[in-house]
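K.L.:
Sequence plus predicted model, see below.
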Amino acid sequence: MGDIHELVIKHGREVARAMVRPEDRPLVDIAAEILADDRQHLGITYSGFCLTSLPHKKLADDAPWEKRGHQVTLLVEPGRLKVNGKMKLFGVPYGARARMILIYLQTQAIRTGRREVELGRSMRDWLTRMGISVGGETFKGFREQSLRISACGLKFFWDGAEADAFEKGGIVKRGLIFHENATDERQGSLWEDVVQLDETFFQALQDHPVPLLEEAIRQLKDRSLSLDLYVWLAYRLHSLQKPQPITWASLYGQFGAGYDQMKHFKPRFVQAMQYALAAYPGAKVEGADEGFILHPSRPPIARLTA
């Protein structure tokens, strides 16, 4: 994937696009945007989300989600919220939109050092900043995921460590509610003015934040598996002391939920990895017959201040 970045640096975006296969041109566009990003805005996620992840697709509303990662297991359980005076069951959050919301909330919490995240009068500005147009279906999708995040219960179980701290934890304690009639800028804020993160989750985030490049998150906003791979690489690569082989069996165990067979998983994973690497120029990842080899690399962004 380093060749894509080298092509852009040497020849510029348009010439580089003409030099690659048509299906690889989106990779050139991502690489060009990342290389041109002078702002270097910071994004943040909790280390647990780098090693395991939310589902990519919708589950049954009453179905819990359990995902095993390297030395950690994530359990997300459906929850209930009162909507229009009635209690309603919400399934676990899923997909790229849920991941985007979580990264935004975690980033703001670390920037301010407070678990109360002020959203301002309109989320429209943030959605625009992320390159997401605010329309009817987009609004409904973000509202649904915000409700699922608010309702769910969250537990991380770390191998060889106490997991009781997460026993009753969630992600959001209160406030992450879209207003149904606030799709127009003149209607006021799209969300409640303040979101309060769960105290246990906030403490874990403060103790183990992982820096991300916000532009990379923007470029991968519609690709949930690529987002997962990007945050995984952001966590793993800079901490390596020597090359680390990762087998296909291990990758399938961590990222293969939803794929019945390895033969269906491999091509989807390779494609998602290409997009993740396009958004992470410093990543040194080598393909191998048995899987991939991770090499020590610099982090995607080197600072924890915005």
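P.N.:
Okay, I see it. These numbers were taken from a predicted model, which means no experiment stands behind them. Numbers count the residues shown, from 1 in each chain.
K.L.:
contacts, neighbours, all on C-alpha from now
P.N.:
OK.
K.L.:
Assumed residue 292 was part of a strand.
P.N.:
Yes: checked against DSSP: H, G, I helix; E, B strand; the rest coil, residue 292 lies within a strand.
K.L.:
what's the burial count for it?
P.N.:
17 (other C-alpha atoms under 10 Å).
K.L.:
Distance of it relative to residue 3?
P.N.:
17 Å (C-alpha to C-alpha, to the nearest Å).
K.L.:
again, but for residue 183
P.N.:
43 Å.
K.L.:
what about those two, which has more around it?
P.N.:
residue 183 (20 against 11).
K.L.:
Can you tell me the element that one falls in?
P.N.:
Assessed by DSSP states H and E, residue 183 sits outside every helix and strand.
K.L.:
so what's it up against?
P.N.:
Shown in contact with residue 183 (C-alpha atoms under 8 Å, 6 or more residues apart in numbering): 134-136, 139, 190.
K.L.:
Could you do residue 278 as well?
P.N.:
With C-alpha under 8 Å, 6+ apart, residue 278 has these contacts: 1, 4-5, 27-28, 30-31.
K.L.:
okay, now the one to match up with it:
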Amino acid sequence: MENPTEKRRSYQLNKERKVYYPTPLISGSLPYVETSATIWERTNGRDVMRYSAGAIIYPDGTCGHVLPYGSYARHALVFLTTEAVRTGSTRISLKDSLRGFMKQVGLPYSARNAAQLLEQLRRIAALTVDYTAVSKASESVTVEQAGYRVGIRQRLTFSADGDLGEGGGENFIELSRDFAALVLGLDEENRHTMPIDLERWGELTSSTKSPLAFDLWLWLELRDNSLEKPVKISWEQLRQQFGSQAEEMRVFKQKFKTALKTALEHSPKATAIELGNVRGKAKGFKGLEIKPNKGTQGKLL
């Protein structure tokens, strides 16, 4: 019989108590709600990030091409990236590590929550990510493209109630060589991952379920590393990166500002100021100015 103490020891984060998120995916947010689309695009300046859904085979034999979405998709990316960094392996074991991860990041463990996280893990693993950048010169246009699939193999055994079982051996997701190279690199300096303090991530997890708030918090944390002077970002640029073209600007701005306020409460080194907040079609810049903040809590002015 397994010793409970040994089982608790089976999952340990690194000594620095950090979790990790793939840096390139911060610039292009995943869907916030379930969508019937199988391709999802985000624009950030001249760069376009395209997510393509892969095939998911369910225990009843049905197949779905579905994109990851919501806050659990963000947790799934944190889990896969953190486990890769923690173990140095492309094979991510799920059974005990998944339960331990949920506990340490403040996600209440239940069969329902575990099933939601597992579903998003499977969708993330089947995902293909493509980047496109177009540069225009006076007499030429340069197009750059690159891409990768997140995972290359899944092996899962399901019990009768839909939970992960043990009869078929180890439950795991194997990351692709390209994604592993992205998050592991040759050494720590070449990793394309952002370290996140576990306690702060847990506080954010406990305070909100908004995937937009998660994305904005990650975005602010990434900018914090290089934010030495104010940066202006128009509302249209923000909608291309975080919103939907089918969404009215008025609706997007309301959702964005609500989520940004939450993110800033947990990101103390930034202040956001709305510029051009006037009715009508007045000319001039309309958007946000992100400034360094020397206080102890971020602000939206």
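P.N.:
Received, thanks. Quick caveat, the model's predicted, so the values are computed rather than measured.
K.L.:
residues contacting the spatially most central residue of the second structure?
P.N.:
Centroid-nearest residue in the second structure: residue 74, 3.8 Å away (criterion: C-alpha atoms, centre = their mean). Counting by C-alpha under 8 Å, 6+ apart, residue 74 of the second structure makes contact with 211, 214.
K.L.:
Residue 261 of the second structure now?
P.N.:
299-300.
K.L.:
Under the alignment, what does it map to in the first structure?
P.N.:
Counting by TM-score structural alignment, residue 261 of the second structure lines up with residue 274 in the first structure.
K.L.:
Next one: its match relative to residue 281 of the first structure, how far apart?
P.N.:
11 Å.
K.L.:
same question, residue 288 of the first structure
P.N.:
Distance from residue 288 of the first structure to residue 281 of the first structure, counting by C-alpha to C-alpha: 20 Å.
K.L.:
cool, residue 208 of the first structure as well?
P.N.:
24 Å.
K.L.:
Settle it for me: which of those two has more neighbours?
P.N.:
In terms of neighbours (other C-alpha under 10 Å), residue 281 is the more surrounded of residue 208 of the first structure and residue 281; the figures are 21 against 14.
K.L.:
any idea which element the aligned residue in the first structure for residue 24 of the second structure lies in?
P.N.:
In the first structure, the residue matched to residue 24 of the second structure (TM-score structural alignment) is residue 48. Assigned by DSSP H and E, residue 48 of the first structure falls within helix 47-51.
K.L.:
Report the mean deviation for the next helix-or-strand element following that helix after fitting onto the second structure.
P.N.:
Proceeding N to C from helix 47-51 of the first structure, the next assigned helix or strand is strand 65-69, under DSSP H and E. Once fitted to the second structure, strand 65-69 of the first structure is off its aligned match by 1.6 Å on average (mean C-alpha distance after the TM-score superposition for the first structure).
K.L.:
Need the residues that contact strand 65-69 of the first structure.
P.N.:
Contacts of strand 65-69 of the first structure with the rest of the structure, by C-alpha under 8 Å, 6+ apart, involve 51-55, 73-77, 92, 253-254.
K.L.:
Can you go through the residues you listed and name the buried ones?
P.N.:
Burial by neighbour count, 16 or more other C-alpha atoms under 10 Å: within the contacts of strand 65-69 of the first structure this picks out 51-55, 73-77, 92, 254.
K.L.:
Now distance to residue 215 of the first structure too, for those, in JSON lines please.
P.N.:
JSON lines is the format used below for those (distance: C-alpha to C-alpha, whole Å):
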{"residue": "51", "distance to residue 215 of the first structure": "21"}
{"residue": "52", "distance to residue 215 of the first structure": "22"}
{"residue": "53", "distance to residue 215 of the first structure": "20"}
{"residue": "54", "distance to residue 215 of the first structure": "21"}
{"residue": "55", "distance to residue 215 of the first structure": "23"}
{"residue": "73", "distance to residue 215 of the first structure": "29"}
{"residue": "74", "distance to residue 215 of the first structure": "27"}
{"residue": "75", "distance to residue 215 of the first structure": "29"}
{"residue": "76", "distance to residue 215 of the first structure": "28"}
{"residue": "77", "distance to residue 215 of the first structure": "31"}
{"residue": "92", "distance to residue 215 of the first structure": "27"}
{"residue": "254", "distance to residue 215 of the first structure": "25"}
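K.L.:
Go ahead and confirm residue 159 of the second structure touches residue 165.
P.N.:
Yes: counting by C-alpha atoms under 8 Å, residue 165 is a contact partner of residue 159 of the second structure at 4.8 Å.
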